[in-house]
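> with the input below, show me the fold.
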Amino acid sequence: MRTLVMKQRDLFEESVQETLVPGEIQTELVTQLALLMYGLIDAIEGEVHDEQDQH
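Got it, this is the predicted structure:
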């Protein structure tokens, strides 16, 4: 049973290592995601404001 657990852990660690993004690219991705989120929030707030004006 312990051997099986170790093998599963090894497989997990290998799959994580393959999906890691280099630091420089990760920083850029996080920045772009934050900008996208702020843009989305602004768009939603604008839609809410527009909906309230019509009533």
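
> okay, CA-based contacts and neighbour counts for the rest of this
Will do.

> count of residues packed around Arg9?
Other residues within reach of Arg9, judged by other Cα atoms under 10 Å, total 12.

> next SSE downstream of the strand or helix carrying it?
If you go by DSSP states H and E, Arg9 is part of helix 2-19. Per DSSP H and E, the first helix or strand lying C-terminal to helix 2-19 is helix 23-54.

> circling back to that earlier point, what's the offset of the helix holding Arg9 from the middle of its chain?
23 Å (Cα atoms, centre = their mean, to the nearest Å).

> which outside residues touch that helix?
By Cα atoms under 8 Å, 6 or more residues apart in numbering, no residue outside helix 2-19 reaches it.

> going by neighbour count, which residues of stretch 25-35 are buried?
Buried residues in stretch 25-35, defined by neighbour count with 16 or more other Cα atoms under 10 Å: none.

> now show me the structure for the sequence below, then we'll compare the two:
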Amino acid sequence: MRNLMTRQKGLFEQAVREAVVPEEIQPELVTQLALLMFALINVIETEVHDEQDRH
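Model (predicted):
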């Protein structure tokens, strides 16, 4: 059991190291993520509004 926990921790740490984004790309990535979130919020609000109009 203890070995399994250690291996899982090691896999997580390896995945984090591989997922690090270079500093040069981070501002663009944050901007794109914010735009995606804004678009998603708009879609959800539209769906909620459409659902309320049908009743």
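
> picking up where we left off before, list the buried residues of the helix holding Arg9 of structure 1.
Under 16+ other Cα under 10 Å, helix 2-19 of structure 1 has no buried positions.

> the counterpart of Glu24 of structure 1 in structure 2 and Asn3 of structure 2, how far apart?
By TM-score structural alignment, Glu24 of structure 1 lines up with Glu24 in structure 2. Separation of Glu24 of structure 2 from Asn3 of structure 2 (Cα to Cα, to the nearest Å): 38 Å.

> go on, Phe38 of structure 2?
Distance from Phe38 of structure 2 to Asn3 of structure 2, by Cα to Cα: 43 Å.

> okay, these two: which has more neighbours?
Neighbours were counted for Phe38 of structure 2 and for Asn3 using other Cα under 10 Å; Phe38 has more, 12 against 8.

> ok, now how distant is that one from Glu47 of structure 2?
14 Å.

> check Thr31 of structure 2 too.
With Cα to Cα as the criterion, Thr31 of structure 2 and Glu47 of structure 2 are 25 Å apart.

> what's the answer for Lys9 of structure 2, then?
For Lys9 of structure 2 relative to Glu47 of structure 2 (Cα to Cα), the value is 40 Å.

> how about Arg17 of structure 2?
Counting by Cα to Cα, the gap from Arg17 of structure 2 to Glu47 of structure 2 is 38 Å.

> same question, Leu29 of structure 2
27 Å.
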